[in-house]
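>>> Sequence and predicted structure below; questions after.
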Amino acid sequence: MTSKKHVSAGTAAPWEAGDRDRLLHGTHHDPHAVLGAHPAPGGVVFRALRPGARSVTVVTGDLHAELRGDGDGFFSGLVPLSAVPAAYRLRVVYDGVVHETEDAYRFLPTLGELDLHLIGEGRHEQLWRALGARVLTHQGVTGTRFTVWAPDARGVRVAGDFDFWDGTGFPMRSLGSSGVWELFVPGIGEGELYKFEITRPDGSRTLRADPLARRTEVPPATASVVDVSHHVWDDAEWMAHRGDTPVHEAPFSVYEVHLPSWRPGLTYRDLAEQLPAYVTEMGFTHVELMPVAEHPFGGSWGYQVTGYYAPTARLGTPDDFKYLVDRLHQAGIGVLVDWVPAHFPRDEWALAEFDGRPLYEHPDPLRAAHPDWGTLEFDLGRREVRNFLVANAVYWCEEFHVDGLRVDAVASMLYLDYSREPGRWTPNEHGGRENLDAVAFLQEMNATVYRRCPGVVTVAEESTAWEGVTRPTDSGGLGFGLKWNMGWMHDSLQYMSHDPVHRAYHHHEMTFSMMYAYSENYVLPVSHDEVVHGKRSLVSKMPGDWWRQRADLRAYLGFMWAHPGKQLLFMGQEFAQGAEWSEAHGPDWWLLDPSYPAEPDHRGVRDLVRDLNARYRTTPALWQRDTDPSGFRWITGDAADDNVLAFLRLSPAGAPVLVVCHFSPVPRPDYAIGVPDDVPAWSEMLNTDAGRYGGSGVTNPGPLKAEPRAAHGHPASVRLTLPPSATVWLRPA
């Protein structure tokens, strides 16, 4: 056995006063040039900064060389070695604790020139692989690489549990002009808590969560967590075929979910057992998850994000969220997530003035402050910020296999004068109100996501008449796959809120949407925004007594599922919840309890939604030509006095669907509806007044034969009984 050789290191050259000062005050740009091992006359000089240590010993081979204490946590010594050893360790003694570790300052940089070049160009499409905290093996040693972009910082240090939240001993090095700071810390691994201690330009210090953290503490705690994924995906078949049919030519029926309140108390893994089963039973093709990225305030519903790369820890780990997505895919259900690039909160531990000056936000206060939400807007003209967001969009698609991004508040990004009074905004270089930086960002984001992630769809929540939202970027459009049809939503709900006796005067609110239905690829959204803040739940928007409210709701849903465009319905509305949604308690599932007297009323609406989805998915006429005017034909759009709408939905090869909507609470027997003369008879495929849905049971049970009697400009007609406040779908008998 080789015996240990203990020596006392000789006196090294004195520390440069400037180096000591900069290291102590967290303003050193190149700590590796001072700390660590360096050749010197007479041997190798070792220098270490270990605040609170009683002694530091260099261990290399059989040599143990104790360094001299130089005060303020500095240790140094000259060891008689012929060359800097390829490997050595530091044995650090604290009061009652001995800690032996590799020296973080003996390692070369972990980022290569290509990474830094791409970061500098704002073109690193997998930015999360370069920045943040990543466990890796470097020069034969396993540890964690910490990297952060902070170009205005005078210095950056890593603080965490492993250094008792005192970053003094772990200063990072600046990698040239990139603005990136880097440090490889050996022996640090999965689960460690950390933040970056940044010295601002004015010399003050701030402790910040990692903008690229892939995991966080559970709020209200704010530390970042070193994460390693162990999830093994089992959705290869889904991923291989999800893009076989373009989304605008496929069935697309979305159930919008706020995960923390869908069934309060469930984790991601609990949800993975219950949510796929429920969505499958209800027949929706996709779920849309309100923002899952980490956010400090639950009452923001996730729309004020601080951790863009981390699923909220409230419900579990990133791997737990992957498991949920995996299980949804295995059940044949697509997953969209809400994504919020329009703004971020001002929390002092997060992105706001991250390195002491505006960094992620616009430097112009008029451009940075969001007038509605008390938040900050991203500086989309800065290439590194644009890269942060574009890579984030790719991240959710590649790392979590999500099938789509619904981009929140697009209108607020597109217009410089959004919610701003005259004099509170600055025109663009052409004198206009369009935010050209935002346009370029959205085009880049969409083009990058569609190029890298086949089968993914991006959806814009855009409430204005901006032209070309879903036009390809190479044709000058923004490049989204779909756009929420806010005009249809507003008009149709406004119509439904009127008492039937007054609806004749508002008939255009149900027909006007067809004037622009093919200007974009649309989704018809009845989202969370429509059932909060005093707007009332969907069923409660309807006038009249409880029976009429439910009848109107059923008729409206029948109209919605038949109208050109894809569908989106927020949780709780599928069973006629009467109360507004609250994130504190979620849907009122007790309404479906068999012991509740009115349970059949709610179960009936739920059964209708389930049947709407089932009929919809098997009827190509209702979705194959959603973006093609040849897929729709009015029968009558002007029967205002009768509160009646009738139209045909057509597919290239399949059978047509005749849709008749009647928004009066009285039945109309023997009502003539014009039809093409090439269909001899029609039969009901769905009637929202059916008894099993809680309706009055006015149906048309037998085939309805077409008569050679012209009506509504068509050569033939059928006569049917219109149920009270109901929508009827008919198909060729």
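Received it, and whenever you're ready, just let me know what you need.
>>> can we go C-alpha only for contacts and neighbour counts from here?
Noted.
>>> And the strands in the stretch 401-550 of the chain?
404-407, 457-460, 482-484, 522-526 (DSSP state E, counting those that start in this stretch).
>>> nearest to Q494, of those strands?
Closest approach to Q494 among those (CA to CA): strand 522-526, 12.6 Å.
>>> List the contacts of that closest one.
With contacts defined as CA atoms under 8 Å, 6 or more residues apart in numbering, strand 522-526 is touched by 482-486, 488-489, 560, 565-570, 627.
>>> counting contacts, what elements does the longest helix belonging to the chain pack onto?
Looking across the chain with DSSP state H, the single longest helix is helix 599-617. Counting contacts by 3 or more CA pairs under 8 Å, 6 or more residues apart in numbering; DSSP states H and E, helix 599-617 is packed against helix 268-282, helix 546-562, strand 681-687.
>>> want to compare, so here's the second one:
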Amino acid sequence: MALRDTTRPEAAGPVPPVAAPLDPADRDRLLAGTHHDPHALLGAHPVPGGTLVRALRPNARAVSVLVDGSRTELCSEGDGLFAGVLPGPGIPSYTLLVAYDDGEQEVHDPYRFLPALGELDLHLIGEGRHEQLWRALGAEPMVHQGVAGTRFTVWAPNAQGVRVAGDFTYWDGTQYPMRSLGASGVWELFLPGIGEGTRYKFEITSRYGHRFLKADPMARGTEVPPDTASVVTASHYAWGDGEWMAHRGDLPVHEAPFSVYEVHLPSWRPGAGYRQLAEELPAYAREMGFTHIELMPVAGHPFSGSWGYQVTSYYAPTPRLGSPDDFRYFVDACHRAGLGVIMDWVPAHFPKDDWALARFDGDPLYEPGNASRAEHPDWGTYEFDYGRTEVRNFLVANAVYWCEEFHIDGLRVDAVASMLYLDYSRDSGQWEPNVFGGREDLDAVAFLQEMNATVYRRCPGVVTIAEESTAWDGVTRPTDGGGLGFGLKWNMGWMHDSLEYIQKEPVHRAYHHHEMTFSMVYAYSENYVLPISHDEVVHGKRALVSKMPGDWWQRRANHRAYLAFMWAHPGKQLLFMGQEFAQGAEWSEAHGPEWWLLGDDYHSAGDHRGVQSLVRDLNAVYRATPALWQRDTDPGGFRWVLCDAADDNVLAFLRFAGDGGPLLSVSNFSPVVRHGYRLWVPDGGAVWREELNTDEARYGGSGVGAGGPVKAEDGFLTLTLPPLATVWLVPEG
């Protein structure tokens, strides 16, 4: 086809070079979106007599090339292809002038750019060791070869072809086929002029010929559900938490106070976004004395009823509450208030939504190829293929991403037990043993070890926490000692046993006394957190105060006594929102905590305000008393004073600080006042004072207590134990 220069009149002379037509097979593959190297067909290429320029612009009326102000029209080859040969040596710098029915646009040609992803990135991706994978894959706004635009990259090794589709193409990917970067399985395309806020997906053609749109697995921004597109995003946030970040790791977490307020962000204040929450939640948690806020999952999830545990966008905070920078603002506000931020992280499974990770390039990719192995039997989801290096890299880098990009201080890893066991929730014949004949998932073990080791190496001061409900050995043991490498583990055994006990009528508790003492048999086998989490106050399990027996007064008294027992027990503690003021109803993600219970009228709200005041004081005394946290993982920091008074429903133990300073915790889980109750104490002549009493009238109690300092005589304290209460005492001075 001839090329015509429209800037000069027609003149006699040599015949201009002609653009050779595309090979029919190449043309068909290009237009079908299955060509592995569209840059070899499109863009500018030297040919005899000049430079061939070919453009793919569906729906365009005409396409011209602009070189140094000179306009040269390309000839149509049909199906949106335009081509021509520019005479002269060398490939010039050029732009395209594309004419549509509604006007002309001058644009850069995406197919004149070199790959915007380096060889080192590809090598690390292939090795599964790209610890900042989000800097290599996804949509990255950038300046490339002097031109502003966005680099799109995606891992889709089984695809025949991948194209970029978006709001700028009316969701038709024909115009922008991506090139394959070899054996890495990565596809790449730099699109000049595309910037932040652009909505996009990848149009993938599988090796079976099926074509479908997929959201970007590495998207840093997404549309608000139910819309599912990815959004080009870059951060412009200026952090103000330098002091916090510099010192958050000064004290090892197992030797530090650690009192966690668990929150479901969308329902803590329904309707509030990240920035409004940043003004209210850190102030409240700080005033209540907590050291950390734990967020139920904030990564992108399509169904709000999943509470975030069905993640489709692992690299994007949910847009329901604002932008990624809005979420950074929230974390920054927590740090400036002196609060750490822990985030629930869900690497155990992902949903089957056809626009997300499931069968991403037409074949199992993030999930195992074995269908029975891929299906999670409990949740109707897919499990990750932990044995695949790229999948493991996707998850390890994701853990690092939240800590580095959002300054997250801790990752609580959900459903670890379901990852560790090949036979988890599977019957005989539904699973295959590992190479050693065992039921342990060795790939999952290796992944968790790599994740923990990488996070601790890269992110000083961050803690990882396992929700692991079995007796797996070494969950919090360092990886170099064969452990999984977590910093802390939820003590599910303590939670189940203690709740089983406290729900019994006091007259029956004598027969369950061991459920309150058994935890000390294994208390130092791991570094524990004692969790009263959202899982314990939903789905018919009832709110914490509603689990308690007796009338309303007794339920609240049990609630207060139990919390003080929990705060004194070895291990860190976690309490779900609403339980700090004895909300009686189960939690609902639609309504959140029942704040109205804390009304202005004390007589109508006093029941709940009293419990709230107790939790505030528990945290204040806890943080000021090293005996309650300094030696949580040291058996020498604990000593039973009375563990066998089953008939009395009484438990008493000592906690010791690093300097030996003690605190005595005494719990009377009976509704009977016990007068003249004698308890051994280590300093036989010391005077002990009441540091906290859950039966104080200001907490809603009956006001029974020591009434003043008590002197030990012959090594024993003689106390009056209030009903359904826990009392803390410390030596004066």
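Nice, I can see it. Just so you know, these numbers come straight off a predicted model, no measurement behind them.
>>> tell me the two of the contacts of strand 522-526 of structure 1 that are most distant?
Pairwise over the contacts of strand 522-526 of structure 1, using CA to CA, the maximum falls at F570 and T627, 23.3 Å.
>>> Which of the two has more residues huddled nearby?
F570 (23 against 20; other CA atoms under 10 Å).
>>> The more buried one reaches H528, doesn't it?
Yes: with contacts counted by CA atoms under 8 Å, F570 of structure 1 reaches H528, the gap being 5.7 Å.
>>> shared neighbours, those two?
With CA under 8 Å, 6+ apart as the test, F570 of structure 1 and H528 both reach E256.
>>> and the helices and strands packed on helix 599-617 of structure 1 as CSV, adding distance to V698 of structure 1 and mean neighbour count?
CSV is the format used below for these (distance: least, CA to CA, whole Å; neighbours: other CA atoms under 10 Å):
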stretch, distance to V698 of structure 1, mean neighbour count
helix 268-282, 25, 18
helix 546-562, 12, 23
strand 681-687, 9, 20
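>>> So for H662 of structure 1, which of those sits nearest?
Of those, nearest to H662 of structure 1 by CA to CA is helix 546-562, at 7.5 Å.
>>> Mean deviation, that closest one versus structure 2?
Its aligned residues in structure 2 lie a mean 0.2 Å from helix 546-562 of structure 1 after superposition (mean CA distance after the TM-score superposition for structure 1).
>>> which is the next helix or strand following that helix?
strand 566-570 (DSSP states H and E).
>>> Relative to structure 2, which residues correspond to that next one?
Across structure 2, the stretch matching strand 566-570 of structure 1 (TM-score structural alignment) is residues 572-576.
>>> cool, stretch 348-355 of structure 1 as well?
Under TM-score structural alignment, the match for stretch 348-355 of structure 1 is residues 354-361.
>>> And H254 of structure 2, how far from V730 of structure 2?
23 Å (CA to CA, to the nearest Å).
>>> what about the equivalent of V107 of structure 2 over in structure 1, helix or strand, and which?
Under the alignment (TM-score structural alignment), V107 of structure 2 maps onto T101 of structure 1. Per DSSP H and E, T101 of structure 1 falls inside strand 97-102.
>>> Please identify the buried residues of the longest helix of structure 1?
By neighbour count on 16 or more other CA atoms under 10 Å, the buried set for helix 599-617 of structure 1 is 600-613, 615-617.
>>> centre of the chain versus whichever helix or strand comes after it, how much separation?
Downstream of helix 599-617 of structure 1, the first helix or strand assigned by DSSP H and E is strand 632-639. What separates the centre of strand 632-639 of structure 1 from the centre of its chain is 38 Å, taken as CA atoms, centre = their mean, to the nearest Å.
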